[in-house]
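Enquirer: One predicted model, sequence on top.
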Amino acid sequence: MTDKRKTVALWIFTLGVFMSALDNGIISAALTTINSSFDVTEIQGAWGITLYTLGMAITTPIVGKLADRYGRKKLFLVEISIFALGSLLVALSPSFIWFLAARVVQSIGGGGIFIIASSFVLTVYPKEKQGRLLGMLGAVNGIASVVGPNIGSLILNATNQWHWLFTINLPIAILLVIFGIKWIDETKNPETKPLDLLGSMLLSFAIFSLMFALTNLDGAHLLASLATPSVFLWLALSFLTFTLLVKLEKSNQTKDVDSILNYDLLANKQFLLTLLMGLLSGMLIAIFVYIPSYVEHHLGVPANQAGVWMSGIGLASIVGAGMGGMLVDKLGAVKTVVVASLLSSLGFFSLAFFSHSLGWFLACSSVTGLGFGMLMGAPLSVLASKAAGKEKGSALGMLSVSRQVGLTIAPIVYASLIQTGFNQLPSKLLQVSDTSAVQQILKNNTTENMLLALLKLPDASLRESLVTAFKEVAGQAYGHMFILSGGISVVILLAAFSLGKKQSTTR
C-alpha cells in the first residue's frame, strides 16, 4: 500500500468513526423535541441513547474479530451500509417503538467502525506512528459526541424537523462506500482461529443484563430499588455471566480459539485500571447528551438553539485533544490523565454551582471541554497499548467496549437524576400559583410539554413567575448530574494516581 493510499484510507476510516460517534451527540440537540413528538418521558426517551450505545458495546468486539477474519475493508463497507439503513429507518420513524428498533439497527452498523479503523492503523502503520494515530481516532470518537449538538442545532434551525438529523448520515455513508471501494486495500489476519461464539454470547448477555438492571433503578429511591428483583436478579445474572466468561477465556488459552477477550489482559491490574478509566470516560461522554436540555430548561434558550451553546465545549475539546497528545509526549500518559481529570472535575463542579447565566456557562463548560478533550485523545489508548504488549488490537477493542458500556449505563443514571429533581416541580409551581391553569399544565406528562405550556400563559406576570420557578427546579435537577460527573472525574484522577504508583513499583 502506497503512502498516498494509506493516508486517504485513514481519512475515510476517520470520517466513518466521526459519523458513528456523532449520532450520540447529534440526537441531544433534539432530545426534548423527540420525546415530545412521541409523548414519552425523559427516562423512556433515554432508551433511544441507551439502545444505540448498548448495541455498539455488543457489536464492537464481535465485528472486530469478523474483520480480522474476513477482511477489514469488507466489514467496514458492510457496517457503513447497515448504519445508513438504520439512519433512514430512524428518520422515517412513525412511532417510538419503530424509532428504538431503528436505533438498534444503527448501532449494529456503527459498533464496529472504530475497532476496524484501529485495526487498520495497527496493521499498516509502523509502531512509531501507531500511538499518535490511535490517539487521533480516540479523540475523534469522543469529540464527535460533543460537537454533535452544535451540528444538530444547525440542522434543527434550518429544517424545524428532528428527522433531518439522521438523513444527514445518508450522503456521508454513500461517499464513504464509494471512496472506500476505490481507496481502501483489503487487509486481514493471515491465520485465523475458530471464532469464540460462546464467549461472544456470554459477553453480549453480560452487558445486556447490566444495562437492564440499571434501567430498572429508581433514582428517587435508589437503595430500595436495588433490593427489587428486577434490579438485583439482573445484576446477579450479569455478574454470573461475566464470571463464566472469564473462566471460559482462561480455558481458551490452551485451545485453538480466537477469544473474544484476552485472559492475560483481564489478569493485568494495570490494564484493568485503564479499562476502569475507559468506562468512566464513557460515562462522561454521555452527559453531553443532556447539556442542551439544561441550557434550554435552566438558562431559557429555545430548544432549536440550545445545541449552539455547546460551541465552547466543542472547541475546547478539540484544543484539549491536541494538547493531550503533546502532554503525552512530554509528561507521559498517566500525568496527562491527571491533568485532564483535574480540569474535567473543576469544570463539572463549576457547572453544578456557578453556571447560572450563559456567560458563566460558556466559561465553565469550556474548562470541562478542555479536560474532556485531553482525556479522549491519546492517553488512554497509549496506556492500553503499553499494558497489552503484542495484544494491542485486543486491548484497544476492550478499551472501546468499556467506553461503550459506560456510555450505555450513564444515560439511564443521568435521566433518573434529572427526573427525580423534576419531581419537585409540581409543588414548586403550586407554591407560586394554585390556579386551574397551573393544575391543567401539571397534567402534561413530559417536562418539555410543561415548559411549552408555561410559555403560552397569557398573564405575563404569572408566566414570568412560573417560568422562574421552573428554571430553579431545572438548575437543581441538572446540578445533581453535574455533581455526579465531577465525582466520576475525581475517581479517574484517583485511578491515574494508583496506576502511576503501580508502574513505578514494577520498574
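Expert: In hand now; what should we look at? Just so it is clear, the model here is predicted, and its values are computed rather than measured.
Enquirer: rest of the way, CA atoms for contacts and neighbours
Expert: OK.
Enquirer: Next, the closest residue to Met1 other than its chain neighbours: secondary structure please.
Expert: Excluding its sequence neighbours, the residue lying closest to Met1 (CA to CA, 6 or more residues apart in numbering) is Asp185, at 7.2 Å. Each residue gets one of three states, and Asp185 gets coil by DSSP: H, G, I helix; E, B strand; the rest coil.
Enquirer: quick check, distance from stretch 352-365 to the centre of its chain.
Expert: Distance of stretch 352-365 from its chain centroid, counting by CA atoms, centre = their mean, to the nearest Å, is 23 Å.
Enquirer: buried sites along that stretch?
Expert: Counting neighbours by 16 or more other CA atoms under 10 Å, one finds that the buried residues in stretch 352-365 are Ala352, Ser355, His356, Phe361, Leu362, Ala363, Cys364, Ser365.
Enquirer: want to compare, so here's the second one:
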Amino acid sequence: MAQEVSTPPTSPAPGEGLPHRSVLVAIGALLLGMLLAALDQTIVSTALPTIVSELGGMEHLSWVVTAYLLASTAATPLWGKLGDQYGRKKLFQAAIVLFLIGSALCGIAQDMPQLIAFRAVQGLGGGGLMVLSMAIVGDIVPPRERGRYQGLFGAVFGATSILGPLLGGLFTQHLSWRWVFYINLPVGVVALFVIAAVLHIPVRATRHTIDYLGTFLIASVATCLVLVASLGGTTWEWGSWQIIGLAVLGAVLLVWFLRVERRAAEPVLPLKLFRIRTFTLVSVISFVVGFAMFGAMTYLPTFLQVVRGVSPTMSGVHMLPMVLGMLLTSTASGQIVSRTGRWKVFPVAGTAITALGLVLLHRMKESSSDAEMSVYFFVFGAGLGLVMQVLVLVVQNAVAYEDLGVATSGATFFRSIGASFGVAIFGTVFTSRLTSKLEAALAGQEVPPGASADRIAADPRAITDLPPALRPDVLHAYATSITDVFLYAAPVVLVAFLLAWVLKEDRLRGSVTAPDTSQTLASNPVERSSYEECARALSVLGSREGRKAVYERITERAGLDLLPAASWLLLRVRRHGAVEPARLADTTPVPIRAVTEAARQLEERRLVRRVGLQLVLTDEGVTVATRLAHAREESLAELLGDWWGPQRPTDLVQLVEQLTAELCGSSRERPRTAEPRRNHVAHTR
C-alpha cells in the first residue's frame, strides 16, 4: 500500500494565492498591451495613401511597415530572455513606455524619414509587448487554465486583423492619419497603471546567456538585404556602388552571424535546426507566406483608395473578406489537423490557392465590381490561412523537445523576415513601374503646370488637378502598376507550392495541437520556452477534461470497475482531502444525479467514508485513487510521444505531474470547512 508522505515546501505554483479577480484584471491589462502591438501591424495600412499624400515619398512607403516589422522581430528574443533574468513586470512596463514614446513621435512626424525612424522605435516596444504578455500568462495562470486564457490572446489577434484596417480608415477620414498613432496613448497609459496596481508576479529568475551579438547581426543582415530590395532600381541603380556595397556588407555580416551562432551558448537561431529537412522547408515556405501576405495587405489599400476612389474607411471594409478568409481557413485547418493527424494537404492546397489568389488580384481593373473584388480577396486570404496554422504544427512535430520553443518562434521569424522583404520588393516593383507608366500616359498631353509624373507618383491627390480626359489613363497606370506586382509574386508562391510537396508527412505527436491565432496571424515571433509550449499544448488537451470518455479510458487503464463519474469524484477527494458532493455539483458541470450515484458507489466499495457532509478517503481509497492518478499521468505522458523517453527532461516530468494534480480538481471545489490535505499524495516515482 502506498504511504502518505509530506512534500517539502516549494515556490508557489503559477496562479497560486492570487485572487481570481486580480488574475482577470491583470489578464485584461495584458490584453490591452497585446492589442496595441497587434493593432499597429494592420491599422497603418489603410492610412498609408493619405500619409504619402501629406508627407510625400511614395518610394519610401514600404518602409513605414518594414521598419516596424524589422525592429519588432529583432527585439523579440531579447525581451524574452531579459524578462527571464530581470523580471517580466518591469520589462513589460518598459516595453509599454517605449511603444508609447514611439507612437507619440510617429504622430508628430513631419516627413517620411522621421516617420520611418519613429516606427522602428515603436517596433522595438511592440516586440516586447508581444513576447512578454504571453510569457506573463504563464506566471499568473496554472497550466490547466493556460489554454483558455491564451485563446483570448488569439481572439485579440483575430479582432485586430479585422479592426485594424477599419479603425485606420475611420481615423484617417474623420480625424487625421496622426490619430492612428495617438490612439495608442490613452490605451497604453491605462494598461501601464493597471499593470502597476494589480500584477504581482512571483520571482522566478532564470539565468540566460543572451546572444546580443547574434541578435544584432541577424537584424543587420535582414536590414541590408531589405535595403537592397527596396532601394535598388529606384533610389539607386542596381549596379551602383551603394547597392553593391549594401549587398557585400550583408554577405559579410551573414558569414559573421554564422560563425557567432556556432559558438553561442544560447544562439538566437540555432544552426542545428537547419539539419532537419522539415524545419528548413517550413522556414522557406513561411518566408514566402509572409512575403505574399504583408506585401498584398500594404498595397491593396492604395489600389482601393487611389484607383477605385473609395474612402479610407471603406477600403478597410473592402479588405474584410481577405481577413475573414484567413481566419476561417486558419482555424478550420488547425482543428482538422489536430483531430486527424493528417496535415500535408493543407500547405499544398494553401500555397496553390494563394498563388491563384494573386493571379485573381492581378485581374482587378478600375471597373471591377465590389462583389468581384471581394471574391478575389477571400480566395487570397483563404489560401494564406490554410498554410499558416499548419506550418507551426509541422515544425513542432519535427524537432526534439529541447528545441521546441525556438523552432516554434523560428517559423514565425522567417515569416516576419519574408513580410519585410515582401513589402519592400512589392514597393520597389510598384514604384519603378508607376513612374514609367505615368510618363507614358502623360506623354504628348497638355497637363497643368507642376503635374508631372514624379509629382503624381509622390502625391496621388494631384490626380484631381488633371483634366478629366487625362484621369482615366493616369488611374489605369496606377491600377496596372499595383496589380502587376501581384502577378510577379505568384511565381514566388509557386516555389513554396513545389516545396510543400517535398514535406514528409510524419505522424503527429498527441501533444501537437492547433496553436492559438497569435502564433499564426502575428508577424513577429513570440518566443516561448519548450516548457511553456508543452504547457500550452497539454492544457488545450486537458481543458477537454470532464468528458465521460476521458474517465472511462483512465479507469480502464487503472484496471478498475468503477463508473466514470466515480473515478472523477475519487480523484477530487484525493486532490482536496475532503469533498462535499453537493458543493462539487454546484462548482462543476457534472449533474447532481451523477455525483450522487458516484458517491454511493464509492461508499459501497468502501473507498470513501462520510465525515459530516464530506467524503474522505479510506486506506483502500488512497490506493485506488493513486492508481487512477498514475493512469491520468500516463495518458498525458503518452501524448508527448518520443519526448517522453528514458532521458526526459526534469521540467517535462514536473509539468506532467503538475497537470495531473490540477486536472484532478480545481481550487473552486475546496470544501467550506475542512482544509484540503495538499500533501496527501502517494509517490511511486
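Expert: Good, I have the coordinates. Keep in mind it's a predicted model, so treat the numbers as computed, not measured.
Enquirer: what TM-score do we get after superposing?
Expert: Scored by TM-score structural alignment, normalised by the length of structure 1, the superposition of the two chains gives a TM-score of 0.84; 487 aligned residues with a CA RMSD of 3.3 Å.
Enquirer: of the buried residues of stretch 352-365 of structure 1, closest to Gln440 of structure 1?
Expert: His356 (29.0 Å; CA to CA).
Enquirer: Would you confirm that the closest one contacts Gly300?
Expert: No: in terms of CA atoms under 8 Å, His356 of structure 1 does not count as a neighbour of Gly300; the distance is 10.6 Å.
Enquirer: Show me the common contact partners of those two, please.
Expert: Residues touching both His356 of structure 1 and Gly300 by CA atoms under 8 Å, 6 or more residues apart in numbering: none at all.
Enquirer: thinking again about what came up before, output the buried residues of stretch 352-365 of structure 1 as TSV; include the columns secondary structure and distance to Asp434 of structure 1.
Expert: Rendered in TSV, the data for the buried residues of stretch 352-365 of structure 1 read as follows (DSSP: H, G, I helix; E, B strand; the rest coil; distance: CA to CA, whole Å):
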residue	secondary structure	distance to Asp434 of structure 1
Ala352	helix	30
Ser355	coil	30
His356	coil	27
Phe361	helix	33
Leu362	helix	36
Ala363	helix	38
Cys364	helix	37
Ser365	helix	37
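Enquirer: Could you save these as TSV and add columns showing distance to Arg132 of structure 1?
Expert: Converted to TSV, the buried residues of stretch 352-365 of structure 1 look like this (distance: CA to CA, whole Å):
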residue	distance to Arg132 of structure 1
Ala352	34
Ser355	35
His356	39
Phe361	32
Leu362	30
Ala363	29
Cys364	29
Ser365	27
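Enquirer: burial of the aligned partner of Gln419 of structure 1 in structure 2, as a residue count?
Expert: Aligned counterpart of Gln419 of structure 1 in structure 2: Thr431 (TM-score structural alignment). Using other CA atoms under 10 Å, Thr431 of structure 2 has 23 other residues around it.
Enquirer: what's the spacing between Thr431 of structure 2 and Thr42 of structure 2?
Expert: In this view, Thr431 of structure 2 and Thr42 of structure 2 are 22 Å apart by CA to CA, to the nearest Å.
Enquirer: Likewise for Ala629 of structure 2?
Expert: 47 Å.
Enquirer: okay, those two: which has more neighbours?
Expert: For Ala629 of structure 2 versus Thr42, the count of surrounding residues by other CA under 10 Å is larger for Ala629: 27 against 23.
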